[in-house]
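**Q** Got a predicted structure here, sequence first:
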Amino acid sequence: RELETEAGSALAADGVAAEAVEVRRREAELRFDGQESVLTVNLDGAGALVGEAVAERFREAYRRRYGHVPGDRAVELVTLRVVVSERRGGEGRERFAAAGEAGPAGRQRAHARESLSPGMRLAGPTLVQDRFSTLFIAEGWTAVVGSEGTIRLERAAAPGARIGAAAETAAGADGDGGRAEVVDLELFTCRFLALVDEMGMLLQRCAVSVNVKERLDFSCALLDPDGELVANAPHIPVHLGALGECVRRVRAVLDLAPGDIAITNHPGYGGSHLPDVTLIAPVYAADGSLLGYVANRAHHAEIGGARPGSMPPGAASLAEEGVVIAPRLLMRGGEADWEGLRRLLGGGPFPSRAVEENIADLHAQVAALRCGADALERLAADAGADRVRRFMRLLKDRAAAALAAALERVPHRGERRAADAMDDGSPIVVTVRKTAGERLVVDFSGTAPVHPGNLNATPAIVRSAVIYVLRLLAGADLPLNEGLMRDVDLHIPPGMLAPDFPDDPAACPAVVGGNVETSQRVVDVLLTALGLAACSQGTMNNVIFGNAHFSYYETVAGGSGAGPGFPGEDAVHCHMTNTAITDAEVLEHRLPVRLERFAVRAGSGGAGRWRGGCGVERVLRFLESVALSVLTQRRVRGAPGLDGGEAGAPGRQWLERRDGARVDLGPIDGVEAEAGDVFHLLTPGGGGCGADA
C-alpha cells in the first residue's frame, strides 16, 4: 500500500487527478536462497497476501516453470513492484471484429501503423511500420487490428503442419527433393541446438553454486536412441565427448523407463572425475518408442574427499577423492529419491561437506533434463518421431562426411607420431595413420602404465579429446557429435589412459587429475601429430581452497599454441576446458578472499614466426585460514613449439606468508594457508610456430 500511495503521489505531482489513477500491476521478484536469477510473481488480487503466502505463490510458480521445487531452501524477496498509470479512455475488453480490408501503402507491401483502423485485416507477407519498429507478417499469417489499435496475428496455415513441409513441397515442385532434405537437416540441426542451449541456460539460472552459475562448469547434450552424441551446446569439451560413452555404459546396467533419471559420477561408467556428476534421462515419443536421451554433467565444487574441494593432490585411490556414485536411479517414474541420495552423499569415509548445495544443483540439473525432454517430445509430436530419429542419423552422417573430406586433404598415409610427458615424466604417446580403406587409426601405445597418483584418465576422457581434435580437423560448422568417430579406429592400451576399476573404490586408481590435466596433454600430442598447432598451456591450472564452511574451485586461463598462419591467444581457457572465471565482485562478495592482481603474463608465449599466447598472473589474498590445493602441469617444461617455434614459459606458483616467507608449490601440491597469506599463480604460455625470421 505504501508503494501504491507513493506512486499515486508521483502521478499527482504530474497533474493526474486522483480518480484517474489506476493500479496496473502488483508483482514481486523472488528467488531461492543462493540463486542469482529471479522469478516474477503476480500479486494482483492477492489482497493482504504477505509472508509465507507470497513464498508459497512463488514456489507454485517455480514448480510450473521448472517442474520441481529445490527442497526446503529459504525464499528471498528481491524486488516488490507496483505499476500505476493514468486510466485509459477505452473501457471493456478490446474487440477484434472485422470491418474492412486494409489496402497496401505501396508496391513494397508496407503499411503505416497510424493508418490502420480497428477491424482491418492484413494478409501476409507484408510489413507494418511505425516510428519505433517494423512488424513482419509472414505468408500464412493474418493480422487483425483491435479496437484499441493492438495488432493480433492469426495463423492461416493449418496447425500441426510438420517442420520442413513447405520446403519439401517447394522442392518437390522443382523436382529437387535433395535440396529439401538439406534444408530440413539445417532446420532440425537448429532445433537440436536450441534444445541443448535452452537446457544449459535453465541449468545456469536454477543452480546455486558459484561453480555452475558463474564459472559455467557444466555441459548439456542430446543423444540418439543408440546413446550416441548428436548435438551439444558449446559447453565443456572434456564433458561432451564422454557423455555418449557414459550413456551407453549406464543403460547397459540400468533399464531406463519413462520418467526415470539416472545419476552417476563413476569413472568406470563413462565418468570423468568424481566432482563431475552426470544425470541421464530417456525420452519417449507418444507411441512409446525411444527418441533418444538428454544428459547433463555439472562440476560440484564439493563432493567429499580427503581435502576441501574434492581434488586432493595426494590421493592414491578413488575413495580418497570423494563420494563415488555408481549408476543408480535418482528418479523412478517421476518420483525422486532425494533422501537416499542425501544419505549417500553424507556417508562413507570421505562424505561431502556441502550436501545441501549438491542437492540444490542436482535439482537444477533435473530441471534442465525435463526442459530438454519436453522440447524433444514436442518436436516429435510436431515433426514425427521417425523424422526426428532420421535427422539425428543424418546429422551424424554429415559429421562423418566432413571428416572424410578433411582426411582426403591429409597429404600421405604415413604414420605421424607425437610424444610428450607429464611433469613427473609419465609419457603420453600417440600414433596417427590413414589406412588403405581411408580409415583413421589413433593409437596410444607407448603411453605410461597406471599412474601411482591422480593423473589417470579414462577411455571416455580420451574419446572426448579425440572427438574434439577431429572436430577441429573437419573444420565444418556442425555440432560436435559421434559421427566424427565413425571412420576412426581408437586403440587405448591398458594403463594410464585406461586403468581398471574394481568394485571397491579403495582399490581403484585416483583420477581427479586425469580429467583436467592428462586430457590437455592428450589434445596437445594429437594436434602436434596432425600438424594443426603448437602445444598450448597444457593444463587447466586448477586452484582449490576451502575449510569446514565452504569449498571453492576454479580453472585459470593461460596461453594457447600458435599454428601455421596464426598466433596463439593470450589469457584463454584452452581446448578441454571452456569455463568462465568467476567475476572479481562475486568472488570477493561470496568468499573470504581478495583478488589483488589478475593480468596477462607478458612475454610468456613462445617465440616464432607466429607467437604463442601469453599466460596470466593471478594473486589471491586469503581472509580466513584455508586448505589450498593446486593441480597443475607444465611447471617443469614449457609448452613445445611447432615447426621450429620456441616453447612457452612454464608456470609457477607459491604462497607468500604474512611474515614474508615464501613456500614454493609443486605441480600437484597442497598447503595450509592462514588469514593474510597471499597465493601467487603464473600460468604457462603457449608454444610458438615456425622459426622466427
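**A** Everything's here; your move. Numbering: from 1, shown residues only.

**Q** CA only for contacts and neighbour counts going forward, please
**A** OK.

**Q** All the helices of the protein, residue numbers only.
**A** With DSSP state H, the ranges of helices along the chain come out as 2-13, 52-66, 165-173, 177-206, 210-213, 237-253, 338-346, 355-383, 385-408, 459-474, 512-513, 519-530, 584-590.

**Q** buried stuff in the longest one?
**A** Read that as helix 177-206. Buried residues in helix 177-206, counted by 16 or more other Cα atoms under 10 Å: 177, 179-181, 183-186, 188-189, 191-200, 202-206.

**Q** cool, and stretch 294-309?
**A** Burial within stretch 294-309, assessed by neighbour count using 16+ other Cα under 10 Å, is assigned to 294-309.

**Q** Please apply the same query to stretch 589-609.
**A** Of the residues in stretch 589-609, those buried by neighbour count under the rule 16+ other Cα under 10 Å are 592-595, 600-601, 604-609.

**Q** Out of those residues, list just those in strands.
**A** Cross-referencing the buried residues of stretch 589-609 with the strands (criterion: DSSP state E) gives 593-595, 600 as the overlap.

**Q** just checking, residue 80 touches residue 39?
**A** No. At 11.8 Å, residue 80 does not count as touching residue 39 under the criterion of Cα atoms under 8 Å.

**Q** list residues touching both of these two?
**A** For the pair residue 80 and residue 39, residues contacting each of them under the criterion Cα atoms under 8 Å, 6 or more residues apart in numbering are residue 29.

**Q** Turn the helices of the chain into JSON lines, including distance to residue 549.
**A** Shown next, in JSON lines, are the helices of the chain (distance: least, Cα to Cα, whole Å):
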{"stretch": "helix 2-13", "distance to residue 549": "39"}
{"stretch": "helix 52-66", "distance to residue 549": "27"}
{"stretch": "helix 165-173", "distance to residue 549": "57"}
{"stretch": "helix 177-206", "distance to residue 549": "22"}
{"stretch": "helix 210-213", "distance to residue 549": "15"}
{"stretch": "helix 237-253", "distance to residue 549": "28"}
{"stretch": "helix 338-346", "distance to residue 549": "15"}
{"stretch": "helix 355-383", "distance to residue 549": "12"}
{"stretch": "helix 385-408", "distance to residue 549": "46"}
{"stretch": "helix 459-474", "distance to residue 549": "32"}
{"stretch": "helix 512-513", "distance to residue 549": "22"}
{"stretch": "helix 519-530", "distance to residue 549": "31"}
{"stretch": "helix 584-590", "distance to residue 549": "12"}
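
**Q** one more structure, for comparison:
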Amino acid sequence: NRAHHAEIGGKTPGSMPPDGRCLADEGIVIPPTSIESIGDEFFKDSRSPADNLADLKAQIVANRYGVKSLRKLADQSSVKVVVFHMRSVYDRSSMLLARALDKFGEASAEDKMDDGSVIRVKISKDEKLVVDFSGSADVHPGNLNATPAIVRSAVLYALRLWVRTDVPLNEGLLDQVEIVTEPGILDPPLTCDPEACPAVVGGNVETSQRVVDVLLEALGLQAHGQGTMNNFLFGNERFGFYETIGGGAGAGPGWHGRSGCHVHMTNTAITDIEILEERFPVRVREFGIRRGSGGQGEWRGGDGLVREIEFLEETTVSLLTQRRQLIPRPNGVPGRNLLLRDGQWRELKGIEKLVVKAGDRVRIETPGGGAWLQDLKISL
C-alpha cells in the first residue's frame, strides 16, 4: 500500500521545502529495503521518528490483513475462482477503454505552471492510445519535477473518468495505452545519490494537477479545477504540521463545479479546527468559502476556500501552491497567499518559505474552478 508520511526530515518542517533543489533537501531517502527491517536508525533525521515508525507499523498491519483476507477468499472459493474474478475485473476495464477508443480521433492541450513551465500532451490512436507528453518543459530547477509514476497515475485517473462507467481503478485501463515522456519535468533523471537527483515534492502535489488538467481538457471532460493542492506547512524543532486545502472544481457539460473541495490528485481531509488549535500553537481566524471565485458561465465553476491562521510562537512556514499567477481556465479566479504583520497585509509568492512571529497571520485564498462554456474548446 501507499501512505503519506508528512514529516521525514529535510530542510524545513513538513519535509516539503519550497526552495529544495535535490532529493536530499526533501528528507530521508530509504533505498529498496524490507519494510520489516526498518528501525529507528532510518528516521534519526526526522522531526517525528515515533510517528514515522507507528505509521509504518500500521502499513504492515494493513498488508497482513490484506493477505489474510485474500487467503480467506481462496479457502472459501478456491484460488482458481479468485484469480478468475480478479482477471475479469482487469479485462472489463480494458474492454471499456477499447470501447471509448472506437470513437476517438486525436486531441491535444497544454498549460503552464505559474513560472511558465509548459505541460503539453497530445493524445492519438494507433494500435494503442498514445498519450504523448513530448514538448513539456525541461528538468525543473526547483521541486516541480514529476516522476513517470506520477504521470502514469494521472493518466490512469483521467482514463477512469473518460470511460464514464463505474469500474474499479486498475491496470486494465492502461492495457492499451502507451505513455510517452521525454527527459525533463515529467521524467527527471534519477540516480542512487540523493544529492544528484532533482527535487520532486512539488511534482507529486502540483505538477500532477496540471497533468490532469491538460488531459481532461484534451478529452473534453471538464474545465480546469483549482489546479493545486495549496500545500501549507509550518513547524519548528518541536513539531511539524502539513495540510492541503481544497478549492473550486471545474464545471462540466451539464453540471456546476463543487465549491470548497479537493480536486483530482488530492483527497485528504483537512484537520478539524479544534484539534489543530489543541495540538499546535495556532488559532484559526477564518475558514470558509471564497465567494465569487468560481468562473461564471452556463455551468459555474466551484468557489475556492479561505483559511486564515494566526501563529502564537515563532514558526517556519512553507507554502507550495500554484494558480497564483495563471487562472484555472477558462475563467476561474486565481488564488492568493497573504501575510498579516504589524497590522499590514502583504502578498506572498505561490512558493515561499518564511519565519513568522507570534501574532502574525497567514491567509490562503484558494483558486476557484473554471466554468463550462458552450464552446469550451475555443474559449480555452
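**A** Yes, it's here. Note that the structure is a prediction, hence the values are computed from the model and not measured.

**Q** what does stretch 9-16 of structure 2 rub up against?
**A** Counting by Cα under 8 Å, 6+ apart, stretch 9-16 of structure 2 makes contact with 6-8, 17, 20, 24-28, 43, 45-47, 201-202, 233-237, 239-242, 316, 318, 320, all of which sit outside it.

**Q** Show me which residues of stretch 309-324 of structure 1 are buried.
**A** Residues of stretch 309-324 of structure 1 classed as buried: 309-324 (neighbour count, 16+ other Cα under 10 Å).

**Q** list the contacts for residue 177 of structure 2?
**A** Taking Cα under 8 Å, 6+ apart as the criterion, residue 177 of structure 2 is in contact with 128-131.

**Q** To which residue of structure 2 is residue 537 of structure 1 aligned?
**A** Aligned by TM-score structural alignment, residue 537 of structure 1 pairs with residue 226 of structure 2.

**Q** Repeat that for residue 317 of structure 1.
**A** When structure 2 is aligned by TM-score structural alignment, the residue opposite residue 317 of structure 1 is residue 22.

**Q** That match reaches residue 199, doesn't it?
**A** Yes. In this structure, residue 22 of structure 2 is within contact of residue 199 by Cα under 8 Å, at 4.1 Å.

**Q** shared neighbours, those two?
**A** With contacts defined as Cα under 8 Å, 6+ apart, the residues shared by residue 22 of structure 2 and residue 199 are 142-143.

**Q** ok, back up a step: between the contacts of residue 177 of structure 2, which sits nearest residue 115 of structure 2?
**A** Proximity of the contacts of residue 177 of structure 2 to residue 115 of structure 2 (Cα to Cα) peaks at residue 131, which lies at 24.2 Å.

**Q** Compute the number of surrounding residues for the equivalent of residue 494 of structure 1 over in structure 2.
**A** Structural alignment (TM-score structural alignment) places residue 494 of structure 1 against residue 183 in structure 2. Residues lying near residue 183 of structure 2 (other Cα atoms under 10 Å) number 13.

**Q** do the same with the one 4 residues further on
**A** Counted with other Cα under 10 Å, the burial measure for residue 187 of structure 2 works out to 21 neighbours.

**Q** One more: residue 156 of structure 2?
**A** The number of residues packed near residue 156 of structure 2 is 20, by other Cα under 10 Å.

**Q** Ok, residue 237 of structure 2 next?
**A** Under the neighbour criterion other Cα under 10 Å, residue 237 of structure 2 is assigned a count of 11.

**Q** okay, how far is it across stretch 439-454 of structure 1, tip to tip?
**A** As for stretch 439-454 of structure 1, its first-to-last residue distance stands at 33 Å under the measure Cα to Cα, to the nearest Å.

**Q** So for it, what gets flagged as buried?
**A** Neighbour-count burial for stretch 439-454 of structure 1, with 16+ other Cα under 10 Å as criterion, is recorded at 439-444, 447-451, 453-454.

**Q** Over to stretch 173-183 of structure 2?
**A** Residues of stretch 173-183 of structure 2 classed as buried: 173-175, 177-182 (neighbour count, 16+ other Cα under 10 Å).

**Q** With distance to residue 152 of structure 2 added, can I get those in TSV?
**A** Shown next, in TSV, are the buried residues of stretch 173-183 of structure 2 (distance: Cα to Cα, whole Å):
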residue	distance to residue 152 of structure 2
173	11
174	9
175	12
177	10
178	10
179	7
180	10
181	10
182	14
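
**Q** Inside strands: which ones of those residues?
**A** Those of the buried residues of stretch 173-183 of structure 2 mapping onto strands are 177-180, per DSSP E.

**Q** can you tell me how far the counterpart of residue 195 of structure 2 in structure 1 sits from residue 322 of structure 1?
**A** The pairwise alignment with structure 1 assigns residue 195 of structure 2 to residue 506, based on TM-score structural alignment. Computed with Cα to Cα, the distance linking residue 506 of structure 1 and residue 322 of structure 1 is 11 Å.

**Q** residues near residue 267 of structure 2, how many?
**A** 13.

**Q** Do a quick rundown of the strands in the stretch 251-380 of structure 2.
**A** For the stretch 251-380 of structure 2, strands defined by DSSP state E, counting those that start in this stretch occupy the ranges 282-290, 304-311, 315-320, 336-341, 344-348, 351-356, 361-365.

**Q** same check, this time on the stretch 1-150 of structure 1
**A** Along the stretch 1-150 of structure 1, counting by DSSP E, counting those that start in this stretch, strands occupy 21-32, 39-42, 75-86, 100-101, 110-112, 120-123, 126-129, 134-137, 141-145.

**Q** Export the ones you listed to CSV and append columns for distance to residue 498 of structure 1 and mean neighbour count.
**A** As requested, those are exported to CSV (distance: least, Cα to Cα, whole Å; neighbours: other Cα atoms under 10 Å):
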stretch, distance to residue 498 of structure 1, mean neighbour count
strand 21-32, 42, 18
strand 39-42, 45, 18
strand 75-86, 46, 16
strand 100-101, 72, 13
strand 110-112, 65, 18
strand 120-123, 63, 22
strand 126-129, 61, 19
strand 134-137, 57, 15
strand 141-145, 58, 22
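
**Q** Nearest to residue 373 of structure 1, out of those?
**A** Once the strands of the stretch 1-150 of structure 1 are compared by Cα to Cα, strand 39-42 is nearest, at 22.1 Å.

**Q** Where in structure 2 does the closest one align, residue-wise?
**A** Counting by TM-score structural alignment, strand 39-42 of structure 1 corresponds to no residue in structure 2.

**Q** and that strand, what other elements does it pack with?
**A** Counting contacts by 3 or more Cα pairs under 8 Å, 6 or more residues apart in numbering; DSSP states H and E, the secondary-structure elements packed against strand 39-42 of structure 1 are strand 21-32, helix 52-66.
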